[in-house]
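Asks: can't give you the sequence, but here's the structure:
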């Protein structure tokens, strides 16, 4: 129960293991994706994200473990939408034709598919492009068409692998709005992206893997609270030596006319600010938590700033 409402799980992955020759690329991967939520699957290149997604889609099969969709092991293909990282639309086919063809493969009514396709093309600034062949589209336009193809049949579960690739900022905003709207209307969404700022802004929960293993799994709020310690950035002509001996300061970084102080986990911010030396030159002072991007970099580069072995379970 969350907020008095029953959580309905669409996808459940349990104990997934996968090896290629003697290299184990997935090691006991387990997570769930609930209806109406955006769940991020994150990790550096080679972490096992694509292998996990391909196992979910039935493109390959795990050595061990189980994948169930609403309690069933059979993949409900007409209920799933998939935007792969590797784009794969037929280049010499007209835009509307390819959209209707893909909708038909999902057993979606053609008349309804055409109405929805024309509506989405207009929404994404592609009105009048329905008779243009895919190969004539720009990279961004092609990305929009493939996104439309993944959602045209009203899937209950949607996998988006790097959906923002090749998009300008305006198109990114359109995608963000549509993805959030789909989740608000009950679609379960599994999203993989390297753009941590967008993930942090959009996703309800995240599952971060590294070297085929779970590192972090939980709600965005819990992850930030557990892993994202406070940092304080002070603009002014100050030296590192002026602040590195302060209580609760774990490390200091300096750039141009600013210094950033990374604080310990249990710091009392109000008391700590009052303890700053009056001799500091403070033109601007900001305090926030480190970003999901910084957490990701820490894990991907093995800096081990995070607690060894710590994890959050949803």
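Replies: Looks like it arrived, so ask away. Bear in mind that the values here come from a model prediction, so they are computed numbers and not experimental data.

Asks: C-alpha only now, for contacts and for neighbours.
Replies: Will do.

Asks: Residue 111: neighbour count?
Replies: Residue 111 has 10 neighbouring residues, counting by other Cα atoms under 10 Å.

Asks: Shouldn't it be within a strand?
Replies: No - membership of residue 111 in a strand is not supported by DSSP: H, G, I helix; E, B strand; the rest coil, which gives helix.

Asks: For residue 121, see how far away residue 112 is.
Replies: Per Cα to Cα, to the nearest Å, residue 112 is found 14 Å from residue 121.

Asks: of those two, who's got more company?
Replies: With neighbours defined as other Cα under 10 Å, residue 112 and residue 121 compare such that residue 121 has more, 20 against 13.

Asks: Surely that one is in contact with residue 127?
Replies: Yes - between residue 121 and residue 127 there is a contact at 5.3 Å, judged by Cα atoms under 8 Å.

Asks: So which bits of the longest helix seen in the chain are buried?
Replies: Counting residues, the longest helix found in the chain (DSSP state H) is helix 169-184. Buried residues in helix 169-184, counting neighbours by 16 or more other Cα atoms under 10 Å, are found at 171-172, 175-176, 179-180, 182-183.

Asks: okay, now the one to match up with it:
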């Protein structure tokens, strides 16, 4: 397990990270989300050793992270960093060799990844000949070619079409399933919500919320309910223990002091006619993100 412990970083007089603490557990996909300037990329660079923290520490299984462990991390920067004039296969093999792989092993691994990412027919193409989406998939292959001990990916889905997103998701999930801790940032909150096992929400260089999807939803749950019925729902406003947030004809959204008060709404609605839908409101990651970062 990788743990970021009370890490702080400033550039000049501007604080960028302030007592940042969270964990990336083995075998899990951890989503790292926050607005522009929240400190995500700076955190990743400190984890990789590209930047030094002003204070705090990075640990692996309770011990200080080592140079060798950092060398084994698969990293994909937001800015593409592969060589445009070099063929995709040649540079994946080259990167594998830098990680002490034998040439034949690096080539076999590179070809396997390119096939899984639907780039097998472009292995001999120069990177600059590929579309931006295909360049992104090649960059992901570069992060995976040496069978990394951990994955750190900065906006891995940028520029990918829906089919490429699904292919990439499958490859990353399979990688995590081998026990590799995976941290990735993304502005695509719908993908984060669908893919991640755990989430870390950053704002102003601080962790504003973290946990599994279910834990975040439970911690930020609102006692709100929805009712869709044939009959007009204006009558809900007169019930004790009920605060109507919105109603329009047969639809009402309300808060209830207790679950029992909400169930009384359902009973009264059923007595007035057919009820098409009734239940608690399920909040989205986008709503929670907006709430904790505002």
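Replies: Perfect, I can see it now. Note that the coordinates shown come from a computational prediction; the quantities given were computed from them, not determined experimentally.

Asks: May I have the TM-score of the superposed chains?
Replies: Overlay of the two chains. TM-score (TM-score structural alignment, normalised by the length of structure 2): 0.87; 290 aligned residues with a Cα RMSD of 2.7 Å.

Asks: which one of the buried residues of helix 169-184 of structure 1 sits closest to residue 239 of structure 1?
Replies: residue 172 (39.8 Å; Cα to Cα).

Asks: Skipping adjacent residues, who's closest to the corresponding residue of structure 2 for that closest one in space?
Replies: When structure 2 is aligned by TM-score structural alignment, residue 172 of structure 1 is paired with residue 165. Leaving out its chain neighbours, the residue that sits closest to residue 165 of structure 2 by Cα to Cα, 6 or more residues apart in numbering is residue 157, at 6.4 Å.

Asks: One more: residue 132 of structure 1?
Replies: Nearest non-adjacent residue to residue 132 of structure 1, counting by Cα to Cα, 6+ apart: residue 94, 5.2 Å away.

Asks: The one you found: neighbouring residues, count only.
Replies: Look at residue 94 of structure 1: counted by other Cα under 10 Å, it has 17 neighbours.

Asks: close enough to count as contact, it and residue 131?
Replies: Yes - the criterion here is Cα under 8 Å, and residue 94 of structure 1 meets it with residue 131 at 5.2 Å.

Asks: hmm, back to that, contacting residues for the residue nearest to residue 132 of structure 1?
Replies: Residue 94 of structure 1 makes contacts with 130-134, as judged by Cα atoms under 8 Å, 6 or more residues apart in numbering.

Asks: Just the buried residues of these.
Replies: By neighbour count, with 16+ other Cα under 10 Å, the contacts of residue 94 of structure 1 hold 130, 133-134 as buried.

Asks: What segments of structure 2 are helices?
Replies: Secondary structure of structure 2 (DSSP H): helices at 40-48, 67-71, 88-98, 103-116, 132-144, 162-177, 189-195, 213-219, 259-272, 285-293.

Asks: Packed most tightly, which of those helices would that be?
Replies: Highest mean neighbour count of the helices of structure 2: helix 132-144, a mean of 23 (counted as mean count of other Cα atoms under 10 Å).

Asks: How about residues contacting that one?
Replies: 74-76, 80-82, 88, 92, 95, 110, 113-114, 117, 119, 127-128, 151, 156-161, 164, 168.

Asks: picking up where we left off before, for the longest helix of structure 1, the distance to its chain's centre please.
Replies: Chain-centre distance of helix 169-184 of structure 1: 13 Å, with Cα atoms, centre = their mean, to the nearest Å.

Asks: Spit out the contact partners of the spatially most central residue of structure 1.
Replies: Among the residues of structure 1, residue 40 comes closest to the average C-alpha position under Cα atoms, centre = their mean, at 3.6 Å. Residue 40 of structure 1 sits next to 190-193, 199, 203-208 when contact means Cα under 8 Å, 6+ apart.

Asks: quick check, nearest of the contacts of residue 94 of structure 1 to residue 246 of structure 1?
Replies: residue 134 (59.7 Å).

Asks: Quick one: map the closest one onto structure 2.
Replies: Taking TM-score structural alignment, the alignment pairs residue 134 of structure 1 with residue 127 from structure 2.

Asks: was I right about that match contacting residue 83?
Replies: Yes - with contact defined as Cα under 8 Å, residue 127 of structure 2 reaches residue 83; the gap is 6.9 Å.

Asks: which residues in structure 1 does stretch 190-208 of structure 2 match up with?
Replies: Aligned by TM-score structural alignment, stretch 190-208 of structure 2 falls on residues 197-215 of structure 1.
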